[in-house]
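Chemist: Sequence first, then the predicted structure:
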Amino acid sequence: MEYIPKIISLAADIDTHLRKVKMNNSQCQRLHSRIEMLMVVVKMMQDLEEQDVSKVLKELKITLQNAEDLVKSFTSWRSIKKLVRASNALEKFQYINDRLNDSAQQLMLVLTVSFSRTFKEENRKLEDKRDQEEDEKSLNQVKAANQDLHDECDNSANPLIQKRLEEVAADIREIKTIMVSNKKAASSSQQYRIREINMTELQKDSNPFLITDTSKYYKGVFLKQSVAIKRFISESANINNVQKVFMREAETMNQFRSDNIVRIYGICMTGEGHRSEFLIVMEYCKYGALKNVLGSEKQLPWSKRVQMSLDTARAVYWLHQSQEKARLHCRVNSTSFLVDEDYRVKLAGLELTKTETSIKRNKSAKRDSASEIPYLSPQQLNEVNYQYDEKCEVYSLGIVLWEISSCKTPFEGVNPKDIRTRVYEEKFHEPLPDDCPRDLVELIDECRAFEPFERPSAGAVVDRLLQIQEQCKSA
């Protein structure tokens, strides 16, 4: 199989880079041990039918390429400093380990090989925590050793050696400061609880800037900071249902804390009975719905469109894989994403999220609105009660990625019956712009594949977009 030699070669390259890492050695070693375990299984793939495993191996190859880039980034102090300045290195390890775990589970399904203990979530978290502590100790030892060398060279006749030692010491101090800050931020987010906000703490505009079937959005101020205030629309007949939806969304927003999911600041409940008011105070995104941004006349460069696509895919992946029970958004479309002042995309509208188990109990996740039709998979268009699952959501994600790339509305002006004919019977895909990067065209078309099995996972979409982003930077 074409992917196996490439995967084995990548694993060997990672092993080579591992000997040169200057920081986070324990986490890199753990990453390598998991890759080695996967290599045992990959080598067993030689005699299997290619169609059974080629898709899994293709995704694994891309994950290993991203893992190699991560390990390489710890081979020089300059690249280490750049990495920790740009983002939380611990999150990068977590993401790569999550993707390796995805591959492990897929390989186990194909081979029925019992090596799940290595990738068991609770074991990984304990191991990762221990590795992080050991890496911090190692960094302190490097710092102490560097100080000893610095003391020995105080009277040295070679000023270049002394200057280099001072630069390394400064780099280590800066890296440690950033790591401590990141660790505190991660710890505080895990302990975060929903704050109950008093109405007197809020300032709210009198007119909403957005109205949906179930809610109204107002711009406001909380703690001298611009916020969005979502007010749930209630009728006397279903006040209890409104309260349940309100609490479900607040709890889900609080649970799934990510740069690509709209942040919740707290909730506010006023009144009693049928006069009850339910408010969620959340992050304010200056440019509003992604759909409106894409429909504006502002020209977006491909680098910006790829970044927005990556943000979109990361949000969906976070829902699908970051918790013990993965959730589905059930309403992935360009109005479910908001855009902040830096054009970073964030997922909102989490009130309808469900686990696949709960969806199975309820038989389906219906999307009856005409505006929802373009986002339905071929199977949903053909069968009203088709079982909604992760592959349906990836199809919807593919349509959103098409919107970002084309800056157009899907099937604009086409009536719902004709959409079904074109998508289900004719297997039609709306074309992408001629200047769209070739790899991005292939990825979006795979997301929109007719057969659910041919659609990639949300994690694989993130992997591919990371590579496309690097290609855009080097172009």
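Modeler: Here it is on my side, so go on.
Chemist: Only C-alpha atoms from now on, for both contacts and neighbour counts.
Modeler: OK.
Chemist: And stretch 180-188, what's buried?
Modeler: Within stretch 180-188, the residues that qualify as buried are residue 182, counting by 16 or more other Cα atoms under 10 Å.
Chemist: Distance from it to the middle of the chain?
Modeler: Relative to its parent chain, stretch 180-188 has a centroid offset of 19 Å by Cα atoms, centre = their mean, to the nearest Å.
Chemist: Ok, stretch 297-314 next?
Modeler: Here stretch 297-314 shows a centroid-to-chain-centroid distance of 15 Å under the convention Cα atoms, centre = their mean.
Chemist: Pull out the buried residues from that stretch.
Modeler: 302, 304-314.
Chemist: same for the helix or strand that contains residue 442, what does it pack against?
Modeler: Following DSSP states H and E, one finds residue 442 within helix 438-447. If contacts are counted by 3 or more Cα pairs under 8 Å, 6 or more residues apart in numbering; DSSP states H and E, helix 438-447 sits against helix 390-406, helix 458-474.
Chemist: and these, which is most packed in?
Modeler: helix 390-406 (a mean of 25; mean count of other Cα atoms under 10 Å).
Chemist: what's next to that one, contact-wise?
Modeler: The contact list for helix 390-406, computed with Cα atoms under 8 Å, 6 or more residues apart in numbering, reads 294, 302, 305-306, 308-309, 312-313, 320, 328-330, 332-334, 374-377, 380, 409-410, 432-433, 436, 444-445, 447-449, 452-453, 455-458.
Chemist: List the residues that contact the most centrally placed residue in the chain.
Modeler: The geometric centre of the chain, computed from its C-alpha atoms, lies nearest to residue 314 (Cα atoms, centre = their mean), at 2.1 Å. If you count contacts by Cα under 8 Å, 6+ apart, residue 314 has them with 260, 458-459, 462.
Chemist: In addition, the following structure is provided for comparison:
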Amino acid sequence: MFNLCHYLFTMSIDWNLMVFLIVLCGLIRYVLIQHAFSVHFKCVAFLLQAWSNHHSSSPTSDHEKSKIKYDPDHVAIPNDVTDVWEIDPKHLKFENKVASGSYGDLYKGTYYGQEVAIKILKPERVNSDLQKEFAQEVYIMRKVRHKNVVQFIGACTKLPSLCIVTEFMSGGSVYDYLHKQRGVFKLPTLLKAAIDVSKGMNYLHQNNIIHRDLKAANLLMDENEVVKVADFGVARVKAQTGVMTAETGTYRWMAPEVIEHKPYDHKADVFSFGIVLWELLTGKLPYEYLTPLQAAVGVVQKELRPTIPKNTQPKLAELLEKTWKQDPALRPDFSEIIEILQQIAKEVGDDGECRKEKSSGGFLSVLRRK
């Protein structure tokens, strides 16, 4: 496939990255292949060929590149890296539909033989706001690479067929496991899942990314039960001031400062994580007997929080209370949360408390004053 007189490449392999050094027409180029641990090696040639076609067939000036970026037939994505991520839809093979929503459908499929998830927006629902959300998700996802963040493969930005392609997570969402399959996390497994999420979120925060919609539905599991953070449609790169405004996310998991449209920072994600952690512990929907709006009013005006079951491991109960403090400054960072969870996991061990049944009491949300 390649003329080796023109291409020389070497590999440096990390856990999820492959970097290829290419000598092309006397110039050294670097190509980053994402998610290398699951990419079939036969795909590498295709990806490198795509890169060479993109970069060597007709060199473009900076002015020409800027014109391409604002092609009215494409959604404009800020072009600040040399990563090749634009996907030709003809190379995608759709298999079965995994999920469907108001604005798009999720399919299992393949891309050059690799199993992938394809999130495609419904053309009739695409408007300027949805285009902005789509562009934001692509912009953020192509920048992040961590074992606890769902791996971005590429995207189709040509209207009207907008789609995002990621690694396929065969275990589905934590939400479906808890609330549809009625699954139960034993304590050691719960702690492992919580640590996975915390590591993914810590990575995002270290890169100044606020997720803004952290909830069980946006946590996906692979075949090895590794939990990864997904769905960056409303995520944002933190402003230079460190604070942001505007309501976003989902009420049941939303921090009070976000509900109130107050300035907020990364600690809003910590609050949402606390609600998710309670959800993992109890298997219950937060504030299940309230409407989302009623829950939001209670969280802000009455400092409403879910009830922690009486049999909860003491340090875990303490962590829950810390994460959902009304004052964001009093909530721990994810680096601290990881340390606490790892310490609890050490104490519990692999044969820790096994919750064979979901606790029967204490799940109805109550008013709690801090």
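Modeler: Yes, it's here. These figures come from a predicted structure and were not determined experimentally.
Chemist: just the helices in structure 2 please.
Modeler: For structure 2, the helices defined by DSSP state H occupy 41-56, 62-69, 128-141, 174-179, 187-206, 256-259, 267-282, 292-301, 314-323, 334-348.
Chemist: Return the distance of the third one from the chain's centre.
Modeler: Helix 128-141 of structure 2 sits 14 Å away from the centroid of its parent chain (Cα atoms, centre = their mean).
Chemist: Could you do stretch 405-413 of structure 1 as well?
Modeler: Chain-centre distance of stretch 405-413 of structure 1: 24 Å, with Cα atoms, centre = their mean.
Chemist: so it corresponds to what in structure 2?
Modeler: Counting by TM-score structural alignment, stretch 405-413 of structure 1 pairs with residues 281-289 of structure 2.
Chemist: for that stretch, which positions count as buried?
Modeler: 281-287.
Chemist: Just name the closest of those residues to residue 344 of structure 2, please.
Modeler: Distance ranking of the buried residues of stretch 281-289 of structure 2 against residue 344 of structure 2, using Cα to Cα, places residue 281 first at 14.0 Å.
Chemist: Now the buried members of the contacts of helix 390-406 of structure 1.
Modeler: By neighbour count, with 16+ other Cα under 10 Å, the contacts of helix 390-406 of structure 1 hold 294, 302, 305-306, 308-309, 312-313, 320, 328-330, 332-334, 374-377, 380, 409-410, 432, 444-445, 447-449, 452, 455-458 as buried.
Chemist: For residue 388 of structure 1, see how far away the residue nearest to residue 372 of structure 1 when sequence neighbours are not counted is.
Modeler: For residue 372 of structure 1, ignoring the flanking residues on the chain, the nearest one in space by Cα to Cα, 6 or more residues apart in numbering is residue 333 at 7.6 Å. Distance of residue 333 of structure 1 to residue 388 of structure 1, computed by Cα to Cα, to the nearest Å: 15 Å.
Chemist: Equivalent analysis for residue 260 of structure 1, please.
Modeler: 23 Å.
Chemist: Then residue 355 of structure 1?
Modeler: Separation of residue 355 of structure 1 from residue 388 of structure 1 (Cα to Cα): 11 Å.
Chemist: same question, residue 132 of structure 1
Modeler: 39 Å.
Chemist: Those two: who's more crowded?
Modeler: Neighbour tally, residue 132 of structure 1 and residue 388, criterion other Cα atoms under 10 Å: the higher count belongs to residue 388, 21 against 17.
Chemist: ok, the equivalent of that one over in structure 2 - contacts?
Modeler: Counting by TM-score structural alignment, residue 388 of structure 1 corresponds to residue 264 in structure 2. Each residue near residue 264 of structure 2 by Cα under 8 Å, 6+ apart is listed here: 243-245, 257-258.
Chemist: Show me which of the residues you listed are buried.
Modeler: Among the contacts of residue 264 of structure 2, those classed as buried by 16+ other Cα under 10 Å are 244, 257-258.
Chemist: Name the nearest of the residues you listed relative to residue 304 of structure 2.
Modeler: Taking Cα to Cα as the measure, residue 304 of structure 2 sits nearest to residue 257 out of those, at 13.5 Å.
Chemist: Surely that closest one is in contact with residue 263?
Modeler: Yes: contact criterion Cα atoms under 8 Å: residue 257 of structure 2 and residue 263 qualify, at 7.0 Å.
Chemist: what about residue 41 of structure 2, how many neighbours?
Modeler: If you count neighbours by other Cα under 10 Å, residue 41 of structure 2 ends up with 10.
Chemist: how much space between it and residue 167 of structure 2?
Modeler: From residue 41 of structure 2 to residue 167 of structure 2 the distance is 16 Å (Cα to Cα).
Chemist: same thing with residue 141 of structure 2?
Modeler: Distance from residue 141 of structure 2 to residue 167 of structure 2, by Cα to Cα: 12 Å.
Chemist: what touches both of these two?
Modeler: Shared contacts of residue 141 of structure 2 and residue 167, defined by Cα under 8 Å, 6+ apart, comprise 151-152.
Chemist: rewinding a little: where's the residue nearest to the centre of structure 1 relative to residue 398 of structure 1, distance?
Modeler: Using Cα to Cα, which is the criterion applied here, residue 314 of structure 1 is 13 Å from residue 398 of structure 1.
Chemist: Looking at structure 2, name the residue matched to residue 52 of structure 1.
Modeler: By TM-score structural alignment, residue 52 of structure 1 lines up with nothing in structure 2.
Chemist: correction: residue 173 of structure 1
Modeler: Checking TM-score structural alignment: residue 173 of structure 1 goes with nothing.
Chemist: Find out how far the helix or strand containing residue 173 of structure 1 is from the centre of the chain, if you would.
Modeler: Counting by DSSP H and E, the element that carries residue 173 of structure 1 is helix 159-190. Centre-to-centre, helix 159-190 of structure 1 and its host chain are 27 Å apart (Cα atoms, centre = their mean).
Chemist: what's that helix packed up against?
Modeler: Using 3+ Cα pairs under 8 Å, 6+ apart, helix 159-190 of structure 1 sits against helix 77-86, helix 121-152.
Chemist: quick one: which of the ones you listed is nearest residue 201 of structure 1?
Modeler: Checking these against residue 201 of structure 1 by Cα to Cα gives helix 77-86 as the closest, at 34.0 Å.
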